[in-house]
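Enquirer: Structure, please.
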Amino acid sequence: MSTVYGIDLGTTYSAIARINEQDLAEIINNFEGDTTTPSAIFFEGAGNVVVGAEAKRVSLAEPDNSSLLIKREMGTDYEVEYQGQVYTPESLSALILKALVEAANDATGDDTSQVAITVPAYFGTQEREATRQAGQIAGLDVIGIVTEPVAAALSIGVGLREPATVMVYDLGGGTFDTTVMKIEPGKVEVVGVDGSRTLGGADWDEALVKLIIEKFVAEVGADAAPCEYDEEFLLDVRLKAEDAKKSLTRRESIQQRLSWETYKANIAISREEFESATKHLVDQTVQISQRTVETSQQKAPGLSIDKVLLVGGSSRMPMIAEALRGDLAWDPVNTDFDLAVAKGAAIYGQAQIEEILSYDDSAPDGSAEEKKLFLGGAQSLNVKNVLARSLGIEFLRSEGDGEKYIHHVSHANDSLPFDPEPISALTVSENQQKVSIALFEQAGEQESEVPEDNRLLKDVDLPFARPMPKESPIDIRIAITSEGLVRIKAEDPESGNSVDLEATVSQLDEQQVQEAESQVSAISLRS
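Expert: Just a heads-up that it's a prediction; the model follows:
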């Protein structure tokens, strides 16, 4: 059996898994014997980096040489310099991916480069392609990109025997998303997705840091207020805050010893105080969860949630389950938390390479000689996804005012694949020699026709065979594949001239990817 690794490329922690000889998804421990690896990078020098737990420990003391939470920058033009070299989010993520695979190959004795990588459900076209390019830069063969909730469902739903509508509540270290899915043996159909790329466990950590400092100053006196600007003191508090968050998951209160200059105090922190300080964060996740269900019910009237799955390490906090019970009357089910997504990615990846994964209603009949079990004993796997964000084309309202707007041809949570109705457009000026076809993607939480509220994915010019009179027709046809790849064909009916645009886009072009691959391959990694 050819091996493919499933990788949960997380904001704060990552994990890697495979399908073992018993056809079960299993996590592969890293060099330190841990099931998860901090998504942290420390640059010791221009040619060598540390990835993982040691990098995380050092990063708080040497932030200028450290990379944390880089997943929040995926698909953007963010750049940062370490040890005299410039890195992008794709190349930094590649270092994490490379370290995970090297550790996995060392642990299993394999020499595998095939991977399926997960992304948040709300990642758009650009972020997904950036993730794929990160794998390419790491020297890996990315055979699939799968959303984290779908991966979690594949991992958790193996024992499913009856159809169910499932809500996946995924609160990771740096991101949050929710997904409503209809699941039955051999089939996952995503109905609705929502989330935030800037909300996660790291925000709970920061709130706890603030609470600890406030209690320390209240205990020792206002003269100690400048302590919040002391980097060494803040390092100590941040380390204590992360431990405190984990302890308060199991205990009602904890004590911590803090000192700054001549001031010393034992600080008591209760779970109730922590929950009060972070209630606004929990409320945000509840609002997003409720919005996801409401959006799903618009598509599927009468839809009700049968099961709520808690995924992501930060979902362990008791306040999460309590809020979902109290505010939404849900009874959430615990999962592997940190590990479910990587296991599901391994299932997805193995189905890809064995060609028993389909994306539409014509799934294979499961007649493969070797029996494979997916979701309730089915021998094939069918995944139907939705679009994470609205897509549209830029038009002018009229020649006179020059006002541009975005006409959305598809909307967030449209089922994929999707074939919008063709668009009949007109030129706006006399003797026009070309038209520009520009594809945009929704940038904010709400769909808007204002160009500034969207981001340009790609544009292309359609030249005419001759200068065209005003209001000459242009035909535009659009197709969106099961993986969210957008293809546009614009045609001048008179001459038959046409242009094709395919929105497999990221911030990096092919040459930049090759340069980043050379950069990463020259770096020595250790954990």
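
Enquirer: From now on I want contacts and neighbour counts done on CA atoms only, so please keep to that.
Expert: Will do.

Enquirer: center of the chain - which residue?
Expert: Geometric centre of the chain, nearest residue: P120, 2.6 Å, by Cα atoms, centre = their mean.

Enquirer: doesn't T147 make contact with that residue?
Expert: Yes. In terms of Cα atoms under 8 Å, P120 counts as a neighbour of T147; the distance is 5.5 Å.

Enquirer: Mind telling me what element R128 is part of?
Expert: helix 125-137 (DSSP states H and E).

Enquirer: And that helix, what does it pack against?
Expert: With contacts defined as 3 or more Cα pairs under 8 Å, 6 or more residues apart in numbering; DSSP states H and E, helix 125-137 has these neighbours: helix 89-108, strand 114-119, strand 141-147, helix 510-521.

Enquirer: let's see this one next to it:
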Amino acid sequence: MRYSIGVDLGTTSLAVAIGDDLGTRAAQLSPVLTEPSVAFCSADGTILTGQAALDAADGDGDETRLVRGFKRRLGDPTPIIVGGVGFAPEALMAAQLRDVVTQITELQGEAPAHVVLTCPAAWGPYRREQFAQIAELSGVAIDEIVTEPVATATSVSRERPLDDGAIVAVFDLGGRTFDATVLRMGAEGLEVLGSPEGVEHLGGDDFDDAVRGLLDQRVGGRISALDAAKPDEAATLAAIDEACTLAKEALSVREETVVRLPLDGADHPITIMRADLERAIRPAVGLAVAALLRTIHSAGIDADAVSTVILAGGSSRIPLVAEEVASIGRPVAATHHPKFTVALGAAERARTIAAQALAGDGEVAPVAAPTFTSSITVPTSAPTAPAAARGPWRPRIHRGYALVAGVAVAALIAGAIVVGAMLGRAGGLDAATPDANAQPQSSEQAGAEPSVPPTLTATAAPVPASAQDETEATVASPVFTGGSSTAGLDWFIQSADPSGAWGLTPLLDGEAIRPNLTLTQSDGGLRAQWTSGGPAQLYAQTLGEPLDLSEIADDDGALVFDVTINAGTAEHLEIATHCGYPCGGSVDMTSVVAGIGQGETVHVIIPVECFTASGLLPEAVDTPFLALGSGDVDMTFREIRWENLAGADPAAVRCGP
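Expert: This is a model prediction of the structure:
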């Protein structure tokens, strides 16, 4: 029997569903149906994925050869080093896809007729473009890429059909990520409303950590005292991590469970209550619910307009999650198989594509259940996602760090080429050694987009701003004035944690703290305190539609702000603005701020042409202000705004390559 498949390349697990004349069903990839999202690079360069990767890692002993969570790195120009070899995230995901299609083909006795992939709705165009490269790298023919929440709603609507005009929300809480999306059933199927929102470091792994924290308290910190660098203690930590996961899952169905900790050569039984876990994870679940409410608000509707909130993702099975989501006052619908719901919806779309192909004349042949062809199609003009859902969830590495960025881009392209050339060989992916004499390819040849916009370097005006008469603006777009942010903008800070993973923290209640950067808001302005240890950035981003600054740009406009150096010296400072990263422009302001004395305040004027010359599209600005810095420096930003005429001011900085 001919069949088609839907594939959900998740952050922690991979699921596949089969669609044929009998309907849709989860594919049996393993005893637990799903495959873990991991990759292993052997000493001979072979890349294995899924359970085969875990099995190989168990017998190898070199943890650097095993990598997890690479889906979150998609779009990051820094290559992922696996066993000493640099790979682009899309290359590792392509290996997953290649392997799982091979596995399904062996199980079914023939290759699938059609394949549909899924991706997060919160991804912007850049990450979707990177994701689309998976088809070429894997050698698998992909018929369509659909968004995960639409696939989820489509799967659920097969059992509970949605009325025309019905609005639903999808609350997808997985192993490592969270996504919220609002959808409406229309004449053309399901459409996304407002701005989907994603949190890439919120999920089941955090709940596992909460269990481990509870256990560590019970044993007086003996778990946290274990050293992962020591093989025997690393094995103990691995066993404890597995026990924490099992305990979390047990507490989803029971009020208490017993965890046996393997410490000091003996098992230590410890009882954990569901109430203990709920107290520990309630703040994290609250963040997800708050993101859901922001997504609903971005659609221009009240929560009352949502007919149902659909729970998806394995972590949504935790009872507290349903309770907290229900607190917004809307009915909650849990899927029967949360880990497979997305794949089932994609398989339904693949099944429809197969039926249309058989019909030949464009009509859909009869199938066992209703299908929603247009409801699955990703629109060409997808809604703009907010800061918490798009580029800011990965490091925006700028050319100011030329060595880091240059090596990263080169390695990413090389990794994609090497892996792409080896895909399709039996027995895994072989890592080839690049030809030392080969000429570098252009971005177009290599199939890679430039990772960052070019950066211009600013120099101070010939005379101080204080000695000039400021140009009076007639058109202005405020960003942060009078001690408060403009409505429609949210502020975030971003930096790498000690493990090297970049994360994001929103400015809430006037404060945001991350490694290397603290941002505080007051009537006196935005005070940014950088500390040595690596680059960090702060930025404002639109909640909904992008800003149109074309009128300001066309009339000698500029970004203007006041900056005070409270203490210290910046090793590096860039001011940037984006129009859907990597679209944007960046200006190196290091030499300009170096000339500002401690306690001195300077009025800074950066002409729009400094940003447009490096790639900014003024009509589609989603990040009107971004400051990327490093070093030990304390500075305050005030009266940030875009103004027309200001670019012609004699006090404006000069920009050049």
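
Enquirer: Which positions in the helix holding R128 of structure 1 come out as buried?
Expert: 125-137 (16 or more other Cα atoms under 10 Å).

Enquirer: And that helix against structure 2, how far off on average?
Expert: Comparison of helix 125-137 of structure 1 with structure 2 after fitting gives an average deviation of 1.7 Å (mean Cα distance after the TM-score superposition for structure 1).

Enquirer: what about the strands in the stretch 251-400 of structure 1?
Expert: 253-260, 263-270, 307-311, 333-337, 357-358, 381-384, 391-396 (DSSP state E, counting those that start in this stretch).

Enquirer: elements contacting the third one?
Expert: I take that to be strand 307-311 of structure 1. strand 164-171, strand 333-337.

Enquirer: Dump those strands to JSON lines, plus distance to V193 of structure 1.
Expert: Output for those, formatted as JSON lines (distance: least, Cα to Cα, whole Å):
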{"stretch": "strand 164-171", "distance to V193 of structure 1": "10"}
{"stretch": "strand 333-337", "distance to V193 of structure 1": "19"}
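
Enquirer: Mean neighbour count for those - can I get that in TSV?
Expert: Shown next, in TSV, are these (neighbours: other Cα atoms under 10 Å):
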stretch	mean neighbour count
strand 164-171	24
strand 333-337	16
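
Enquirer: residues near V367 of structure 2, how many?
Expert: Close neighbours of V367 of structure 2, defined as other Cα atoms under 10 Å, add up to 14.

Enquirer: I'd like the distance between it and F178 of structure 2.
Expert: 33 Å (Cα to Cα, to the nearest Å).

Enquirer: Same check on R160 of structure 2?
Expert: 24 Å.

Enquirer: Neighbour count: these two, which is higher?
Expert: The residue with more neighbours, out of R160 of structure 2 and F178, is F178; 26 against 10, by other Cα under 10 Å.

Enquirer: Which residue in structure 1 aligns with that one?
Expert: Aligned counterpart of F178 of structure 2 in structure 1: F176 (TM-score structural alignment).

Enquirer: State the distance from its match to V311 of structure 1.
Expert: On the measure of Cα to Cα, F176 of structure 1 and V311 of structure 1 end up 10 Å apart.

Enquirer: How about D453 of structure 1?
Expert: Going from D453 of structure 1 to V311 of structure 1 by Cα to Cα gives 31 Å.

Enquirer: which of these two has more neighbours?
Expert: A side-by-side neighbour count of D453 of structure 1 and V311, using other Cα under 10 Å, places V311 first with 29 against 16.

Enquirer: For A239 of structure 2, which non-adjacent residue is spatially closest?
Expert: Excluding the flanking residues, the one nearest A239 of structure 2 by Cα to Cα, 6 or more residues apart in numbering is P262, at 7.6 Å.

Enquirer: The corresponding residue of structure 1 for the one you found: how many residues sit nearby?
Expert: Counting by TM-score structural alignment, P262 of structure 2 lines up with S259 in structure 1. Neighbour count of S259 of structure 1, defined by other Cα under 10 Å: 15.

Enquirer: Surely S259 of structure 1 touches D236?
Expert: No. Judged on Cα under 8 Å, S259 of structure 1 makes no contact with D236 at a distance of 9.4 Å.

Enquirer: when you align them, which residue in structure 2 goes with T37 of structure 1?
Expert: For T37 of structure 1, the residue aligned by TM-score structural alignment is E35.

Enquirer: mind checking how far V180 of structure 1 is from A300 of structure 1?
Expert: Taken as Cα to Cα, the span from V180 of structure 1 to A300 of structure 1 is 11 Å.

Enquirer: nope, T35 of structure 1 is what I meant
Expert: Distance from T35 of structure 1 to A300 of structure 1, by Cα to Cα: 38 Å.

Enquirer: who has more neighbours, those two?
Expert: Each of T35 of structure 1 and A300 has its neighbours counted (other Cα under 10 Å); T35 has more, 17 against 12.

Enquirer: Skipping adjacent residues, who's closest to the more buried one in space?
Expert: Closest to T35 of structure 1 by Cα to Cα, 6+ apart is N29, at 4.7 Å.

Enquirer: quick one: that neighbour is in a strand?
Expert: No. Read with DSSP: H, G, I helix; E, B strand; the rest coil, N29 of structure 1 is coil and lies in no strand.

Enquirer: show me what contacts it?
Expert: Going by Cα atoms under 8 Å, 6 or more residues apart in numbering, N29 of structure 1 touches 16, 35-36, 103-104, 107.

Enquirer: Just tell me what A312 of structure 2 corresponds to in structure 1.
Expert: Per TM-score structural alignment, the equivalent position to A312 of structure 2 in structure 1 is V311.

Enquirer: how close does that match sit to I213 of structure 1?
Expert: When distance is defined by Cα to Cα, V311 of structure 1 is 30 Å away from I213 of structure 1.

Enquirer: before we move on, what about V188 of structure 1?
Expert: 46 Å.

Enquirer: again with Y87 of structure 1
Expert: 34 Å.

Enquirer: Pick out whichever of the two has more residues nearby.
Expert: More crowded of Y87 of structure 1 and I213, by other Cα under 10 Å: I213, with 20 against 17.
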